[in-house]
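A.B. asks: sequence first, then the predicted structure:
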Amino acid sequence: MSPTALADRVILAWGWPRRLIALLAGASGALALPPLDLWPLIVVPMTVAVWLIDGAVGTGWAPRLRAALAVGWWWGFGFFLAGLWWLGAAFLVEADKFAWAMPLGVVVLPAFLAVFPALAFGCARLLWPNGAGRILVLAVMLALSEWLRGHVLTGFPWNVYGMMLAGQGYIAQFASVVGLYGLTIVAIAIGAAPATLGSAESGAGRWRAPILALAVLGGLIGYGFWRVPTQPSPTVAGVKLRLMQPNLPQDAKFNPRNGEAILNHYLALSDRATSPTTLGVQDVTHLIWPESAFPFLLGRTPAALSQIAALLPPTTTLITGAARAGEALPGESRPPIFNSIQVVNDEGVIVSSYDKVHLVPFGEYLPAFLERLIRGVGLSEFVSVPGGFASGGRRSPLAIRGLPPAAALICYEVVFPGQAMPQGPRPGFMLNLTNDGWFGQTSGPYQHLAQARLRAIEEGLPLIRAANTGVSAVVDAYGRIIASLPLGTEGVLDASLPRSVAATPYAQYGDALFAVLVVGFLALSRVRRS
């Protein structure tokens, strides 16, 4: 079938066939995301999106708008349904409590998120020009809708469309200049460019946009080759890291009855020799355990701190996830509990902490405006903390003996572009402790790692990532994985700390350069109503 005939079928489709085309086209975009990373398939959802908007017709602006909003919702619903299906695994960890609510995560959340591309389709239709300019309009509106999705209601920038190109290390280097949202607007334009092959233009005109898109793609690859050195990244002298990945089942991890057994498992695994010439924890300067490591409050369990002190040599520091109790305010019945990173010295003393600032709605706390309704139907947050976690006050560098200042990031805090850096001087690396055990052997942990890698590229900082079930990894400032442990395995990972590079343009200017792209794309589109 020729591109023109294919475009006509999409444009002229109506009713349920049109909705099905939108649903399947959006869903195909998930194939370009981790773990498959079939990035050339970005052409399918973006090209079909152009033709779907072309087909949003009517006798006035209102019918056109309604048609575009509807088809945009179905397109977005397909994308989020296929890309976020793995969220259902979290509802099965405590199936007796949460299994009945699985549709809320697997269907209702994608249905809500689909509102953002629906708005993008609608706004694009109002400004829809003839010719190749409509590709730039679509890129602007979808990218702006993704920026909104990353900020509205605390934000959920998971699987932003630019992540379809982020799996390719050289293409992803452009994020060091414009960030994820800048990469997104370019990715959409590249993916949508073949839509002109199905247009009514004749001769060379229909090839102009695809050829330009290939040239831009080649430029991105060339920039990546220029930016990334061929030699390994230099490392920080005197630093020997050991990341411990316990691979504990999520249902066992938060059971207080398992506290002693879990700690003993951590201690034994951390001291494991990895070769005939290694001496376990005696060889390392910093031992790193994942998020929410214990089903008890470490700071209020002296016996656990004593056992840790007995393990650590005088030159070794432990960095671990742990729940931390704050001070109860007057009139409060219980102290606030924080999801924290704590630093423990060789004497078993907690010398510094970071409290998670950006909590997961419904996972770690219930939004205040919905809490009464949610608890009324028998639901609670997933974590086994009465009332949920409290939010930390501010993001500040974490001080760790023998290391540069760290940008501490717990779990999905690392997926927010432009928000990963603490206040104050630029840190020397990013430290991401997470527990993806909620999601089992699914796409979720791979998507999480890919987004964390992109933060390293954006900021020009190495990333140290310790995960309960994986994927634990050491990533350099160019997003290259230096060492890693596979998903679903138990083990320890020994590695050096890569050095940071000079602050990237994105680290200096943030999303300002994305805004420049938005204005430039709109200017180039020669926007006019059709």
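C.D. replies: Nice, I can see it.
A.B. asks: going forward, measure contacts between C-alpha atoms and count neighbours the same way
C.D. replies: Noted.
A.B. asks: and S145, what element?
C.D. replies: helix 133-149 (DSSP states H and E).
A.B. asks: again with A70
C.D. replies: helix 61-83.
A.B. asks: here comes the other one, which I'd like you to weigh against the first:
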Amino acid sequence: MGRIRPASRFLGNPLWRYLGAFAAGALSVLAFAPFALYPLALMGPLLLLWLLPSSTPKQGFRLGWAYGMGLLGFGVFWLHISIDQFGNLGTLAAMAITLLFVFALALLYGLMGWAVAKCLQLDLPPKELLWIFPSIWVLGEWLRGWFLSGFPWLVLGYSQIDSPLNGFAPLLGVYGVSWMLMLSVVLLYRLLLPGTRKRLWVAGGLGLIWGGGLLLNLVSWTEPAGNPFRVSMIQANIAQEAKWRRDMLRPTLERYTQLTRGEWQSRLIIWPETAVPAFAHQVEDSVLQPLSAEAVANESELLVGIPVWDGDTGAYYNSLMTLGGQRTHYAKRHLVPFGEFMPLKRWLRPLIQWLQIPMSDFTPGSAERPLLTVAGYPAGVSICYEDAFGEEVAQALPEAAFLVNVSNDAWFGDSLAPPQHLEIARMRALETGRYMLRSTNTGISALIDPKGKLQGFSPAFQAHVLSGEVVPMQGATPYVRVGNWAVILFSMLLLIFTLWRLRR
């Protein structure tokens, strides 16, 4: 197993080792919102790393899989809520489907564990671990972010939104933050490992990483492009189980309209995802035209989440529409599998009818870039979990003066999902150096500044209007210019270089 040895030989029993890896994954969940105990993002992977050097690759796979089951099992188990309450399958079936999903995604952590254990079996000097572990970890997280349309939830970099490491986000993105976090894990491991030489150098490396993050956070990568203006986000708090009932259409629209009419002094007013539970053409005369006229009369504009139907093709889109100015709309491009579209529809169409999820057969939009012009500025827009894909959000830049995200996290009830989603939105603001305006149905609506800090937010599950001032920004962070590829290619090259050296 080379010259790297575990720091302790306790947990010699395989069962205890796998339980330890599972606990390490569960512990990592506490690093994310709403708990936000970011040091635990070090402790969870550190415990896993403690177990890997004395493991065979096969055992490493099991340890990695156990870690993934702990992380995803506790971190995203809220997925069962939408399947149970809105898929009409029943609690047991919903839990079984969710566990199957977690089981499958955890296999990626198994591959990461196998790869690390395989490398540690080779005759490597201890310093090789400094880039092997971070590179394998980040490549695994990145793979999870695009494989089968991607599920980039609980990427460990998000947990550092309030830590000194957040300074690396505008430079390297969330995967770069993960890389620095895992490098810190390896340095901490070596610091605790008996017999480690040059401990002062190892401690200095830790100080350099975390101190460097603090210093980078002082850098302003972007600058104002105009005067501040007032915005309002409308959170109507419409229960998801009532949202698509026909008898709720009029009360829903009346609530949104009433809340909006008190905010005409704002230059931009934003309604959340599918705020209007009807196709645009069905409410054009009764709702959209009168609202647009009111907005023009008050020198304001609206962004409204509404489904749009194409009468020629029969396709319908999850869209964000502008009112009060030039009528345009953006159609969501990155749809949620099973919730908004059915993969392999030809074979799985009966599943759509069985699940009975409302509006679950959207067509993806075809816009090259996610841009809309509102309040006199180009805005980078995203719908729901599109904001979990940093490179897709960055496609709107550097033209976009600010970012807008509309969501409906009511699908997942009072769970970890809304605060986790807000944490992701904060990372997008920090990566791009732009304000993020986040409007949601039941919470958490928020106004986020270019440093990823909350300037205001709406309490969850309450009807609320969040208003504040936004400064349009210009310029581009390094991350906007190079995207995730800087970290991904760097990680790949490091691993290729290591393998080449070993072959020689």
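C.D. replies: Yep, it's here. Treat the numbers as computed from the prediction; the structure is a model and nothing was measured.
A.B. asks: what does the TM-score come to for these two?
C.D. replies: For this chain pair, the superposition-based TM-score is 0.90 by TM-score structural alignment, normalised by the length of the second structure; 494 aligned residues with a C-alpha RMSD of 2.8 Å.
A.B. asks: what does the helix holding S145 of the first structure contact?
C.D. replies: Helix 133-149 of the first structure is contacted by residues 50, 113, 116-117, 119-121, 123-124, 127-128, 155-157, 160-161, 181-182, 184-186, 188-189, 192-193, 195, 518, 521-522, 524-527 when judged by C-alpha atoms under 8 Å, 6 or more residues apart in numbering.
A.B. asks: do the same with stretch 147-162 of the second structure
C.D. replies: By C-alpha under 8 Å, 6+ apart, stretch 147-162 of the second structure touches 29, 31-33, 36, 38, 41, 72, 75, 141-146, 166, 174-179, 181, 334, 337, 388-389, 423-424, 426-427, 452.
A.B. asks: swap in 7 Å and give it another go.
C.D. replies: With C-alpha atoms under 7 Å, 6 or more residues apart in numbering as the test, stretch 147-162 of the second structure has contacts from 31-32, 36, 38, 41, 141, 144-145, 166, 174-175, 177-178, 388, 423-424, 427.
A.B. asks: equivalent range in the first structure for it?
C.D. replies: Aligned by TM-score structural alignment, stretch 147-162 of the second structure corresponds to residues 152-167 of the first structure.
A.B. asks: and the helix or strand encompassing G25 of the second structure, what other elements does it pack with?
C.D. replies: When elements are defined using DSSP H and E, G25 of the second structure is found to belong to helix 14-29. If contacts are counted by 3 or more C-alpha pairs under 7 Å, 6 or more residues apart in numbering; DSSP states H and E, helix 14-29 of the second structure sits against helix 40-51, helix 57-75.
A.B. asks: pick the most buried one from those helices.
C.D. replies: helix 57-75 (a mean of 25; mean count of other C-alpha atoms under 10 Å).
A.B. asks: and the helix holding G25 of the second structure, how far out from the chain's middle?
C.D. replies: How far helix 14-29 of the second structure lies from its chain's middle: 24 Å, per C-alpha atoms, centre = their mean, to the nearest Å.
A.B. asks: stretch 460-469 of the second structure now?
C.D. replies: Taking mean C-alpha positions (C-alpha atoms, centre = their mean), stretch 460-469 of the second structure and its chain are 22 Å apart.
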